[in-house]
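Q: When you get a sec, could you give me coordinates for this:
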Amino acid sequence: MPCRGARPVFMVASTIQTAQNQIPAMLAHALPQRATVPPSAEGLKRQLTLTTALVMACHALLFWGLPNWWTQDHPDHPSESFITRMITPAPPVPAPPAEAPPPPPPPPRPSTADKPPPRPKPLPRQRPAPTATEKPQNRPPQEASPSEKTAPLPSLLVPRTGATFGGTALPEPIAPLLAEAEDVAARAQIKADGDAPAMVPSAGDLSYQVTGLSNGIAYNNGISTLTWRHDGISYDSKWYFYHVKIGEDTLRASGLITPQGLAPVTALQRTKADQSVRFDYSARRIRFTPGETDSELPAGGAWDRFSALIQLSALLAAAPERYPPGTAVRIALTGQGDVAPAAFAVEAEEPLAALNGKTLKTVRLVHRPTREGDPKIEVWLGPQIEYLPVRLRITQPNGDFAEHTVQQAVAVTVPFYQPPAQPSAPAAIAPAQ
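A: Coordinates of the predicted model:
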């Protein structure tokens, strides 16, 4: 639609048409009314001049348009003019200055669903699974510690691999030590006496290098062996040591394996004077030979010197957090014809060189004698060999001592005892006819 005050093209055409229609009238007005007579030369000249002026005026009107008084408020042509405007293009928008690259977006915050699962609590110490050639031992259930916080170290007490030369005897089954009724009664009594959890070490053969002092003469070429045998129900083991300057010093013990650890039945100490001990759980007596003396079996049980070492191993293996440095393990220990309470003080952990060049973590326990004539006992238990002794040092009141340091440790499997088959009764012979 045309805007008000604009002069469209059709207005020019209308103006031309109006001029053409008005020219004759204007000519008729301008020319005098005369009779039709042939014009003279002068008259023709005036007519041509007038006509030329009119034509030029019409052309001027067409070119410059009608005056405002003609078109203003004309009934047929409203006062609208056509205005041509120059559109100035907008100045170009300057390019934005170069900006530094945006910083990398921050990493997304992990949602609750993306959080890693809580670290599982370490499981209580367990025995390594038997190899394919080993038969699992039918052990009574051992009470594990629910509050153990650290994972156990890998055990170095493993079966011997490869071929061996020499007459190494295979472990023999352990025959029952007590009659069935007496065995049941003894286990019930032991269960009522003790409540500390225990985990006995696996059966194994250990050899030790021995250095010491005897009558003021030092030696460093001794060898001792620990033959630790059990089938999970009973044990029969010994610690053997012999030296030409000292003689024999052998400890042997047999007894029952229970959830509370070791319950010795018989013990033998073979030195210059042999001594044997018998534990009678039904009568609650400990009987010594020679001398034929006896003592009361204390509540909580008692142990001979050899069984005491393995009992300490079983207690620390089952619950090491119960025995931090500064505490003491208290047990009843048999001596020369009697039994007395003994305390093994737990000291700081100590690394030791053992097993032919390895460094083993150990826990040192010390028993200081409370009676005249008793030896001082120091034992270093190694978690890496299931808390069996890594080192044992026994010091006599006169200063003589023997120190045993483990050089080899090999796990073995003890077969179960099979009772001999009863001979069948001979078939009756039919009487001759």
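
Q: Please make it C-alpha for all contacts and neighbour counts, starting now.
A: OK.

Q: Any idea how many residues pack against the closest residue to Thr293 other than its chain neighbours?
A: Nearest non-adjacent residue to Thr293, counting by C-alpha to C-alpha, 6 or more residues apart in numbering: Arg287, 5.9 Å away. Neighbour count of Arg287, defined by other C-alpha atoms under 10 Å: 20.

Q: Same check on Glu350?
A: Neighbours of Glu350 under the rule other C-alpha under 10 Å: 13.

Q: before we move on, back to that, settle this for me: the residue nearest to Thr293 is touching Ala267, isn't it.
A: No - judged on C-alpha atoms under 8 Å, Arg287 makes no contact with Ala267 at a distance of 10.5 Å.

Q: Identify the contacts common to these two.
A: Listed contacts common to Arg287 and Ala267 are Val277, Arg278; contacts here mean C-alpha atoms under 8 Å, 6 or more residues apart in numbering.

Q: Let's see this one next, to set against the first:
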Amino acid sequence: MSGVQSGSRRWWLLGLVLGVVLVHAWLTWSMAALLKDMQTSESPGIKPMEATYLSELKLSDPPVLRPSPPLAKPGQPPRQQAAKAMAQAASTPEQPPPPAESESASEPEAALTVAEAASPAASPASADPILPVAESATASEPSQAPGPPFVWPVATRVSYKVRGYFRGEVHGSAKVEWVRQGLDYQVRVNAIVGPSFAPIGSWHLISAGTITPAGLSPKRFEQVDRLLIRTSLPRTVVFEEEQVVLDSGERVARQPNMQDASSQFIQLAYQFMMKPEALKPGNTIYLPLALPKRAETIAYDVVDEQVLDTPIGKVPTFHVKPRKLSAEGGVLPVEIWFAPGLQYLPVRILVHGKDGKSYMDMQMERAPEQTKTEADAARPTPSN
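A: I've put the predicted structure just below:
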């Protein structure tokens, strides 16, 4: 009898050991597959530009666009670069009329188009060259307007705390970053829901392109999403001279001033600097977007002015909301609160989920960080 019990115990122990070995083997295989998936899916074709942040933005008068010489690329004389920029601006086709829904806008002329931008005028060179800017054709004398002159910064980062709802209350963090090298730029949007060491989900968007007198001209956009341990393949949008290649391979016409899901944040801010009067409740701004699944012109309504309580105090903002809140096109719709006193940066972003119930509310959690010029970027970071 004891022999039978001893044999049963041995078989039970053997089965337990085999079960543990199989579980460990499965976990090892799963982690290896996950790491491989992360490496293949989250390694974008766009190599991120590096940046060092040296200062914090403080509330001030809204920046003003003033004519100035362009910043030449290495090996190219500034005069040649300026001539090229002006030729591009002059050859830009006119903006097509807004969609039929624009008839309800209180001031249709508030639509911002590339055709409204004038080429930059020449002025004496400075120690920190200012990149080419475009003036609104209807703007008053920019040289007499209050506020500091706008200079495209080398790098800017806005950090957000995230709260929202996805099958329950969730929390996380997010960042919107702007980095440039000469006339080349990147706009990066990264959001994480859940703890950073074990996120429930994450979204990584990056746009790369060139700065022109009319603002940003994207060349490539990439997006990678993750939900639990499932990571999507990178979704891309490639901007050619006359066409845009969507993630499916479909080609669509490239509209003037067309942006992607990442560059739209900075382009809208730049357009508000071009034409501050557009930021008036009741006005509508039309912006062509090339999304992974489709291209369309989005109508952004300026809803109202709001003063937000933030870690740096009360910040006056303008609430801008897309008229269409569906999730079609591969990118979720966003409401944005722009702060003129913080270089028109988005200090709050509200993302709506596909089901109409889930959302992600990103609110600025500290002062925006910035490196303003190449000279600033070259200075060593002070040690504590």
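
Q: still on that earlier bit, could you list every residue that touches the alignment partner in the second structure of the residue nearest to Thr293 of the first structure?
A: Mapped onto the second structure by TM-score structural alignment, Arg287 of the first structure lines up with Val245. Val245 of the second structure makes contact with Val237, Val238, Phe239, Arg251, Val252, according to C-alpha under 8 Å, 6+ apart.

Q: What is the nearest of those to Tyr270 of the second structure?
A: Nearest to Tyr270 of the second structure among the contacts of Val245 of the second structure, counting by C-alpha to C-alpha, is Phe239 at 20.0 Å.

Q: so the closest one makes contact with Arg220?
A: Yes - using C-alpha under 8 Å, Phe239 of the second structure is in contact with Arg220, at 5.9 Å.

Q: quick one: what's aligned to Met273 of the second structure in the first structure?
A: Aligned by TM-score structural alignment, Met273 of the second structure pairs with Ala317 of the first structure.

Q: mind checking how far that match is from Thr15 of the first structure?
A: Distance, Ala317 of the first structure to Thr15 of the first structure, using C-alpha to C-alpha, to the nearest Å: 125 Å.

Q: before we move on, back to that, how about the contacts of Val245 of the second structure in TSV, adding neighbour count, distance to Val351 of the second structure and secondary structure?
A: As requested, the contacts of Val245 of the second structure are exported to TSV (neighbours: other C-alpha atoms under 10 Å; distance: C-alpha to C-alpha, whole Å; DSSP: H, G, I helix; E, B strand; the rest coil):
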residue	neighbour count	distance to Val351 of the second structure	secondary structure
Val237	27	21	strand
Val238	21	24	strand
Phe239	25	25	strand
Arg251	18	27	strand
Val252	15	26	strand
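
Q: For the residues you listed, which ones persist in the first structure?
A: By both residues aligned by TM-score structural alignment, their matches' C-alpha atoms under 8 Å, these still in contact after alignment to the first structure are Val237, Val238, Phe239, Arg251, Val252.

Q: tell me which element the match of Met273 of the second structure is part of?
A: Assessed by DSSP states H and E, Ala317 of the first structure sits inside helix 305-318.

Q: What's the first helix or strand after that helix?
A: Sequence order places strand 328-334 as the next helix or strand after helix 305-318 of the first structure, per DSSP H and E.

Q: distance from that next one to the second structure after superposition?
A: Here strand 328-334 of the first structure, set against the second structure after superposition, deviates by a mean of 0.8 Å using mean C-alpha distance after the TM-score superposition for the first structure.

Q: Residues in contact with that strand: which ones?
A: Contacts of strand 328-334 of the first structure (C-alpha under 8 Å, 6+ apart): 298, 301-305, 308, 312, 323, 339-346.

Q: Can you mark which positions in that strand are buried?
A: Ala328, Val329, Ile331, Ala332, Leu333, Thr334 (16 or more other C-alpha atoms under 10 Å).

Q: In CSV, list the residues you listed along with distance to Ser234 of the first structure.
A: CSV is the format used below for the buried residues of strand 328-334 of the first structure (distance: C-alpha to C-alpha, whole Å):
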residue, distance to Ser234 of the first structure
Ala328, 27
Val329, 24
Ile331, 21
Ala332, 21
Leu333, 20
Thr334, 20
